[in-house]
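J.: got a predicted structure here, sequence first:
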Amino acid sequence: MGEVEETVADVGEFALIRRVTGNRSAGPATLLGPGDDAAVVAAPDGRVVACTDVLVEGVHFRFDWSPPEQVGRKAAAVNLADIAAMGAEPTALLVGIACPSTTRASVVDELSAGLAAEAARARAGVVGGDMTRSDTLVISVTALGTLDGRAPVTRAGALPGDIVAVAGKLGWSAAGLAVLGRGFRSPVTVVGAHRVPAPPYSAGPAAALAGATSMIDVSDGLLADLAHIAEASNVAIDLVGDRVPVDQRLIEVASALGADARHWVLTGGEDHALAATFPNASAVPPDFRIIGSVARGTGVTIDGKPYPGDTGWQHWR
């Protein structure tokens, strides 16, 4: 008979917390790491940028599609990208995990390894956490960041005449989801983009330093998220269709699946690219590519026309 794996109930709450937070790099901003009632994270700027996301098994991830380590990386990335979208540098993560008592302890170990690895990629650390029992596995992550003296880059600063640009991948996660949904596990690069997004963390502060007037993390789809900027800034955004890049690999996958690669690029979420507006083309940093412009009016168009159909992800729809 095979060896029976220990469950979270066998290990216990406090030992699990130590396994999630212990022996991990806490990041350069951590003054007091895990082990006390709370952590202490440096905020020399006098302000803390904070965001939180909740990922639910069966809604945001499936372990038959992604191993726990990759789910952990994704849980960290979706939060760290939001920090970067404010023009800030990530400093720390706080993690809460709720799961059934029958959950294998190795799942929690792998989740925490992924969380820590992605945090380290952004020069942040996991500084605290909590565990509790639940019928469904849920991961809640809170990310903290610092502006280093800069003003935050919000959704509300775009002005008529600005340039629209984007950094990072678009459409890859949606393509990977489509592949997995058909029961396939390759192409590996496409499926991997859905399992573990690669937000361009450094592009956020770079955009802020370059004078970005607004910025957003592309989590729900390029058109949907640009619509948030348009609404918050009381402007219209028009994209140049030929300037929105559709990678040849996505075209090949879409052809095989009978899908539309351009639709993935325009409306697919979870790539966590950064979309921003700049006062002129010369202000756009090298990591960004220009895809459109800002004008007076409302809404988002492509070559002056509204996009037909859904423009991105919405919960409960």
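T.: Thanks, I have the structure now.
J.: only C-alpha atoms from now on, for both contacts and neighbour counts.
T.: Fine.
J.: next, the contact list for residue 285, please.
T.: Counting by CA atoms under 8 Å, 6 or more residues apart in numbering, residue 285 touches 206, 207, 210.
J.: now, those that are in strands?
T.: Secondary structure defined by DSSP state E assigns none of the contacts of residue 285 to strands.
J.: where does residue 75 fall, secondary structure wise?
T.: Using DSSP states H and E, residue 75 falls within helix 68-85.
J.: which elements pack onto the helix or strand following that helix?
T.: Counting by DSSP H and E, the element after helix 68-85 in chain order, helix or strand, is strand 89-99. With contacts defined as 3 or more CA pairs under 8 Å, 6 or more residues apart in numbering; DSSP states H and E, strand 89-99 has these neighbours: helix 68-85, strand 125-133, strand 138-146.
J.: from the chain's centre, how far out does strand 89-99 sit?
T.: Strand 89-99 sits 13 Å away from the centroid of its parent chain (CA atoms, centre = their mean, to the nearest Å).
J.: immediately after that strand, which helix or strand?
T.: Next along the chain from strand 89-99, counting by DSSP H and E, comes helix 105-121.
J.: so which bits of that next one are buried?
T.: Residues 105, 107-120 are the ones in helix 105-121 that count as buried (16 or more other CA atoms under 10 Å).
J.: same check, this time on stretch 60-71
T.: Quick answer for stretch 60-71 (16+ other CA under 10 Å): 61, 65, 66, 67, 68, 69, 70, 71.
J.: isn't the second one up against residue 180?
T.: Meaning residue 65. Yes. Using CA atoms under 8 Å, residue 65 makes contact with residue 180 at a distance of 7.0 Å.
J.: follow-up on the earlier one: closest one of the buried residues of helix 105-121 to residue 223?
T.: Nearest to residue 223 out of the buried residues of helix 105-121 is residue 118 (CA to CA; 26.9 Å).
J.: and here is the other one:
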Amino acid sequence: MGPDSSQDAQTVSELGEFGLIHRVTSGRAQSSGTLLGPGDDAAVLAAPDGRVVTTTDLLVQNVHFRLDWSTPHQAGRKAIAVNLSDIAAMGAVPTGLLVGLGCPPDLPTSVVDELAAGMWEEARGVGVDIAGGDMVTATALTISVTALGDLQGRLPVIRSGASPGEVVAVAGRLGWAAAGWAVLGRGFRSPVAVVGAHRVPEPPYAAGPQAAAAGATSMVDVSDGLLADLDHIAEASGVGIDVRTDLLEIPQRLAEVASALGKDARHWVLTGGEDQALVATFSAGQPLPEGWTAIGSVIEGQGVTVDGADYGQEQGWQHWR
């Protein structure tokens, strides 16, 4: 149930904590997997597998999103997507979400309305609920999301399972969000598809469980950059990984944007984060699941190379760098 237009000018301090909670939760029906939703001290979710996969991500305004670049609705979708992507990267399916919101007292309630609508849209797109959360005063708009998932009887696909001789493959887009960030940073708002990739990632949610069922030996989502996130697998598994650029797709749209901005589209694909693609390793000779594309191999050694050599540039995003 959405707010009426007479309330759009209200601030969160005028509405109050409990009024705001009621505003964003009322009229939201819960699915059968949510046994007890918002309104009590804690939520109760079904755990069919007997194990619960859980992850948390924190998004801060002007670090992870800018409201002059994205609408609150888009920021809400992004907050959910980056968390559900981590669940998929473990080979699990999402079962529920908890959301914490910190915001200044003078924030218009209409911004919270839009954030909540975006969160619910992304959550419902994969069949899960926002089962609860918290709201507090903060100096900057901050969104904390905890996602829960179910392994459906499978072992989790972790980062430490890769072995030399295996194939490295990717599902989802690479480089698009980085291209969108570069376009927005130049003050442009198009191409829409590229800018939209920065505003709202499109993780291949189903590809994670599919890879797990197909025997993936390790997996990670690409949040910081392909090379940076592959390095997590290399380090955890005690192996080297070599990425072959001849196997990487450089979409024509990215090439056109890079040319217009004087940038290298291949660099975006190798190091750009926030596309929330999935990258995994599979036994050699095994057919890859539908939607997965080979981009390299696991080798003896350590670290990540590109075409057999050190990349020689920054490999992805790091906070506080």
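T.: Ah, there it is. Quantities reported herein were computed from a predicted structural model and do not represent experimental measurements.
J.: now the residue nearest the centre of the first structure: how far from residue 102 of the first structure?
T.: The first structure has residue 78 as the residue nearest its centroid, 2.6 Å off, counting by CA atoms, centre = their mean. Distance, residue 78 of the first structure to residue 102 of the first structure, by CA to CA, to the nearest Å: 27 Å.
J.: quick one: the helix holding residue 75 of the first structure aligns where in the second structure?
T.: Using TM-score structural alignment, helix 68-85 of the first structure lines up with residues 72-89 of the second structure.
J.: any idea what residue 46 of the second structure aligns with in the first structure?
T.: Residue 46 of the second structure maps onto residue 42 in the first structure, by TM-score structural alignment.
J.: its match against residue 33, yeah?
T.: No. At 11.2 Å, residue 42 of the first structure does not count as touching residue 33 under the criterion of CA under 8 Å.
J.: quick one, which of the two is more surrounded?
T.: Neighbour count, other CA atoms under 10 Å: between residue 42 of the first structure and residue 33, residue 33 has more, with 22 against 17.
J.: quick one: the strands in the stretch 201-321 of the second structure?
T.: 218-222, 240-243, 277-282, 293-299, 303-306 (DSSP state E, counting those that start in this stretch).
J.: looking at those, which is closest to residue 254 of the second structure?
T.: strand 277-282 (16.2 Å).
J.: contacts only, for residue 267 of the first structure.
T.: Neighbours of residue 267 of the first structure in contact, by CA under 8 Å, 6+ apart: 171, 220, 221, 222, 223, 224, 310, 311, 312, 313.
J.: that one -> the second structure?
T.: Per TM-score structural alignment, residue 267 of the first structure is aligned with residue 271.
J.: how near is that match to residue 181 of the second structure?
T.: According to CA to CA, residue 271 of the second structure and residue 181 of the second structure sit 13 Å apart.
J.: now swap in residue 152 of the second structure and tell me
T.: Relative to residue 181 of the second structure, and taking CA to CA, residue 152 of the second structure is found at 37 Å.
J.: of the two, who's got more company?
T.: The residue with more neighbours, out of residue 152 of the second structure and residue 181, is residue 181; 20 against 16, by other CA under 10 Å.
J.: if we can go back for a sec, with distance to residue 247 of the first structure as added columns, please give the buried residues of stretch 60-71 of the first structure in CSV.
T.: Listed next are these as CSV, based on distance: CA to CA, whole Å:
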residue, distance to residue 247 of the first structure
61, 25
65, 23
66, 24
67, 26
68, 28
69, 27
70, 24
71, 25
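J.: and for the equivalent of residue 242 of the first structure over in the second structure, the neighbour number?
T.: Matched by TM-score structural alignment, residue 242 of the first structure corresponds to residue 246 in the second structure. The tally of other residues near residue 246 of the second structure (other CA under 10 Å) stands at 10.
J.: and the gap between residue 246 of the second structure and residue 240 of the second structure?
T.: 19 Å.
J.: over to residue 157 of the second structure?
T.: Taking CA to CA, one finds residue 157 of the second structure at 18 Å from residue 240 of the second structure.
J.: quick one on the thing from earlier: can I get the strands of the stretch 201-321 of the second structure in JSON lines including mean neighbour count?
T.: Shown next, in JSON lines, are those (neighbours: other CA atoms under 10 Å):
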{"stretch": "strand 218-222", "mean neighbour count": "30"}
{"stretch": "strand 240-243", "mean neighbour count": "26"}
{"stretch": "strand 277-282", "mean neighbour count": "29"}
{"stretch": "strand 293-299", "mean neighbour count": "21"}
{"stretch": "strand 303-306", "mean neighbour count": "21"}
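J.: so which of those strands gets nearest residue 233 of the second structure?
T.: The nearest among the strands of the stretch 201-321 of the second structure, by CA to CA, is strand 218-222 at 7.1 Å.
J.: residues in the first structure aligned with the closest one?
T.: Using TM-score structural alignment, strand 218-222 of the second structure pairs with 214-218 in the first structure.
J.: after superposition, how close is the matching stretch to the second structure?
T.: After superposition onto the second structure, stretch 214-218 of the first structure sits on average 0.2 Å from its aligned residues (mean CA distance after the TM-score superposition for the first structure).
J.: for that stretch, the distance to its chain's centre please.
T.: How far stretch 214-218 of the first structure lies from its chain's middle: 11 Å, per CA atoms, centre = their mean.
J.: now stretch 297-305 of the second structure, how far from the centre of its chain.
T.: 25 Å.
J.: alright, that wraps it up for me.
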